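In: Model the following, please.
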Amino acid sequence: MAQKMIVFIIATGILAYYIYTPIPEEVDQKLKITMLNSLIRTWDHVGQLLEWLGWRHVMHSLRILTDMQNIPALSDENITVTDTIFSGVPVRLYVPTQQTNELKRGIIYIHGGGWCLGSPAMKSYDTVSRNTAKDLNAVIVSTSYRLAPEFHFPTQFDDVYTVVKYFLQDHILAEYSVDPERTGISGDSAGGNLAAAVTQQIAEDAEVRNKPKIQALIYPALQPIDFDTPSYQQNKNMPLLTKSLTVRFWSEYFANDPSLYHAMASNTHMALEFNYLFTFVNWSMYLPENVKQSYTYSEPMFGKAELLQKYPGLMDSRAAPLLVKDSKLKLLPKTYVMTCEYDVLRDDGIMYVMRLRNAGVSVTHYHVKDGLHGALSLNSWPFDLENTKIVEAHYINWLDKNL
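Out: Okay, the predicted model is just below:
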C-alpha cells in the first residue's frame, strides 16, 4: 500500500509540474492556456528525450504537433483557395470571388514557427489569411519556406524574398488584378522577422519597381545578440514561448550546433570586436521607463570570435533586422507592429518601433496588455481565445485603413 501511495504522489507531482503554469492575472481563459502550454511542454520534453537518445531531432518531434493542424486548401463562396508554386516556392493563394471595378489589394503573409515549424496549411494561419482576404477583398499570398534543421539561414530568407519579388512583378499583379500601389508584407514571430528583413531588402532592390506600401509585424523576433532584455527576463518561463525555446529556435536557424545554443543561452555568443552592434539593440536607450521597470542594463558579456566567424549570419541584418543603421530604416514604408506584454519578444518589437519613429517612419504600435505570444493565431478549437478575435480585428482594421 505504501509503495502505491509513493507512486501516486510521484505521478501526481509530475502531472502537476506539466499542468501548472503561473499565468498573470490579466490574462483571460487561463484553463485553455494552461492545457495548451502543458501539451507543448510535454511534447517538447519528449522531443528532447528522443534527441538525447539519438533517435530524432527535437524539431522533428515538435513538427508533428504543428503538422497535425494542417488542413487542405478549401474554397468557399467568398474565397478561392489554391496551393500553387511561385518561382519554385510553395504558397497558398487566397483570391476573393467578389468582382469589383477596382483593383484588389495584395498581401504576402509569412508564417511563424521559429524558422523550424509551421506552414500556410495550418488551420490557424489559414483562418487569418481567409478572414483577411474576405474582409479586405484582398489577394493573400501565404508563403512557405524551407525549414530548419534541414535548412539554415539564409535559405528561409531567400525563399520568402523569391516569392515577394515574383509577386510584385507587373504581369503577376495584373494576373490577379492587384493594384501595384496597394501591396504589403506581413508576418508573425519568425515570419515577422522575415517580413521585416525582406521589406528592408526590397526597399533597396533596384530590380523591384513596385515597392510595398506597408509592412505589418506581429510580435516579431528581430535580434539574436541580446537575450537579456527585460522581456526575456520577465517572461522567460511564460506560456507559450519560453526563453529556452526561443534561443533554441534562433540557434537552429543558423546551425545544428549545440555549442552555439549553449553560448546563446548564456548570452556569451558575441565577440568583443563586434560590440558596436549592441548600440542597435541597447534597450536602455530604446525602451520607455514603464517597460524597463526595475531592470538594469548591464554591459554585454563577450565570448570568443570563433562562433561569429563560423556563423556570420548572427550579425547579418537579413537575420537580425534591428542591426541596421537609421539611414536604411528611413527607406521603409508605413509600419504596424504588434507586441504582447507577456512575450519574450516584446522588447524586440518595442525597440524597432522606437528606432523606426526616430528614423521618421510612420508606425502604429499595438500593444496587447494581456497578451501572450501567439495572440493572433489562437483561433482554433479547443484552444481558441476570445482575445484573439479582438487582436485579429485590430490587425485587419489597420490594414484596411492603411493599404
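
In: use CA for all of it now, contacts and neighbours both
Out: Fine.

In: List the buried residues of the lengthiest helix in the chain.
Out: Ordering each helix of the chain by length in residues (DSSP state H) puts helix 30-52 first. Using 16 or more other C-alpha atoms under 10 Å as the burial criterion, the residues of helix 30-52 that qualify are 30, 33-38, 40-41, 43-44, 47-48, 51.

In: To compare with the earlier structure, here is another sequence to fold:
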Amino acid sequence: MGSKLLCLVLASIVLAYYVYSPIPEDSEEHWKVMLITATFKTFRNLAGVAEYLGLMHYMDVVTLIGTMQYVAPMSDENVIVTDTEFNNVTVRLYLPRKASDGLRRAVVYFHGGGWCIGHVGMKPYDLLARWTSNTLNAVVVSVNYRLAPKYRFPIQFEDVYSVTKFFLQSSVLSQYGVDPDRVCVAGDSAGGNLAAAVAQQLSEDPEVKTKLKVQALLYPALQVLDLNLPSYQENENDPILSRSLTVRFWSEYFTSDLSLREAMISNRHVPVESSHLFQFVNWSNLLPEEMKKDHIYISPTYGSSKLAQKYPGFLDLRAAPLLAGDAQLRKLPRTYILTCEHDVLRDDGVMYARRLQAAGIPVTHDHAKDAFHGAMAFISFPTELAVGRRLLNRYIEWLNENL
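Out: Presented below is the predicted three-dimensional model:
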C-alpha cells in the first residue's frame, strides 16, 4: 500500500509539472491554456532529450507538432484550394467561389515557426487562409518556404520574395483577377519578420511596378541585436515561446555553430563596429513608459567580430527589418502590427510601430494585453481559445477596412 501511494504521489508531481504553467491573471480559459502550454512543454522536453541522446535533431521533434496538424488541400463550398508552385516555390492557393463585382483583393501570407518549423498545411494556417479568402472575397497565396536547419538564411527570405515578386507581375495578377492596387503581404512571428523584410525590399526594387497597399505583421520578430529587451526578460520562461527557444530559432536560422547561440544567450554577439545599429533597437527611447516598468537600460556588451564575419546574416536587413533607416521606412505602405503583452517578441513590434509612425507611415498598432505569442493559431477545436478568435476577427476587420 505504501509503495502504491508513493507511486501515486510521484505520478501526481510529474503530471503537475507538465500541466501547471504560470498563466497571466488576465488570461481567459486558464485550464485550457494550461493544457496547451503543457503540450508545448512536453514536446520541447522530448526534443531536448532526443537531441542529447543523438536520436533526432531538436527541430525534427518540435516539427512533429506541425505534422500532427497537417491537412491536405481540400476545396469547400466557399473556397477552391490547391497546392501549386510560384517561381518553383510551393504555395497553397485559395480562390473564392463567390462572384465579384470587380477585381479581387489579395493577401500573400507567410507562416510562422521560427524559420525552422511550420507548413501551409497546418490546420490553423489553412483555416486562417480560408477565412481570409472567404470573408474578404480575396485571393490568398500561402507560401511554403524552405526551412532551417536544412536551409539557412537567406533561403527563407529568397523563397517568399521570389513568390511575392512573381505574383505581383501584371500578367499573374490578371490571371487571378486581382486588383494591382489592393495587394497585401502578411505573416505571423517569423512570417511577420519575412513580411516586413519583403515589404522593405519591394519598396527598393526598381523591377517591381506594382506596389503593396498594406502590410500586416502579427507578433513579428524584427531584430536580433538585443535579446534582453524588457519583453524578453518578463517572458523568459514562457511555455510557448521562451527566451531560450527564441534564441535557438534565431541561431538555427543562420548556422548550427553553437558559438553563435552561446553568444546570443549572453547577448554578446554584436561586434563593436556595428554599435551604430543599436540606435534602432534602443528600447529606452522607443518603448512607451508603461512597458519600461522598472527595467533599466544597459548599454550593449559587444562580442567578437569573428562571429559577425562568419554569419553576417544577423546584421542583415532581410533578417532584422527593424534596422532599416528612416528614409527606407518612409517608402512603406500602411501597416497593421499586432503585439501581445505576454510575448518575448512584444517589444520588437512596439518599437517598429513607433519608428514607422515617426517616419509618417499610417500604423494601426493593436496591442492585446491579455494575449500570448501565437494566440491566433488557436482558432479550432480542440484548442480553440476565445482570445485567438478575437484577435483573428480584429485582423480580418482591419484588412477589410484597409485593403
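
In: Now the TM-score, please.
Out: A TM-score of 0.98 describes the superposed chains when it is computed by TM-score structural alignment, normalised by the length of structure 1; 403 aligned residues with a C-alpha RMSD of 1.1 Å.

In: Can you pull out the residues in contact with the longest helix of structure 1?
Out: Under the criterion C-alpha atoms under 8 Å, 6 or more residues apart in numbering, residues 18-21, 23, 56-62, 65, 239-240, 382-383, 385 lie in contact with helix 30-52 of structure 1.

In: Apply 6 Å and report the result again.
Out: Under the criterion C-alpha atoms under 6 Å, 6 or more residues apart in numbering, residues 18, 19, 56, 57, 58, 61, 239, 240, 383 lie in contact with helix 30-52 of structure 1.

In: The third one: what's it in contact with?
Out: Residues near residue 56 of structure 1 by C-alpha under 6 Å, 6+ apart: residue 50.

In: Please tell me how far it sits from residue 40 of structure 1.
Out: The span separating residue 56 of structure 1 from residue 40 of structure 1 equals 17 Å under the rule C-alpha to C-alpha, to the nearest Å.

In: repeat for the second one
Out: Residue 19 of structure 1 sits 11 Å away from residue 40 of structure 1, going by C-alpha to C-alpha.

In: for the fourth one, same thing?
Out: Here the criterion is C-alpha to C-alpha. By it, residue 57 of structure 1 lies 16 Å from residue 40 of structure 1.

In: Structure 2: strands as residue ranges?
Out: Assigned by DSSP state E, the strands in structure 2 fall at 79-86, 89-96, 104-110, 138-143, 178-188, 214-218, 334-342, 363-372.

In: average gap between the last one and structure 1?
Out: Average distance between strand 363-372 of structure 2 and its aligned residues in structure 1, after superposition and using mean C-alpha distance after the TM-score superposition for structure 1, equals 0.5 Å.

In: Run the angle between that strand and strand 334-342 for me.
Out: Between strand 363-372 of structure 2 and strand 334-342, the angle formed by their directions is 20 degrees, by axes from the mean of the first three to the mean of the last three C-alpha atoms, to 10 degrees.

In: The spatially closest residue to residue 396 of structure 1 that is not a sequence neighbour: how many residues sit nearby?
Out: Leaving out its chain neighbours, the residue that sits closest to residue 396 of structure 1 by C-alpha to C-alpha, 6 or more residues apart in numbering is residue 132, at 6.3 Å. Here the count is done by other C-alpha atoms under 10 Å, and residue 132 of structure 1 has 23 residues near it.

In: do the same with residue 240 of structure 1
Out: A count of neighbours around residue 240 of structure 1, defined by other C-alpha under 10 Å, yields 21.

In: so what's it up against?
Out: By C-alpha under 6 Å, 6+ apart, the contact list for residue 240 of structure 1 reads residue 37.

In: roughly how far apart are the nearest residue to residue 356 of structure 1 once chain neighbours are set aside and residue 240 of structure 1?
Out: Here the nearest residue to residue 356 of structure 1 in space, its sequence neighbours aside, is residue 329; by C-alpha to C-alpha, 6+ apart that works out to 6.2 Å. For residue 329 of structure 1, the distance to residue 240 of structure 1 (C-alpha to C-alpha) stands at 31 Å.
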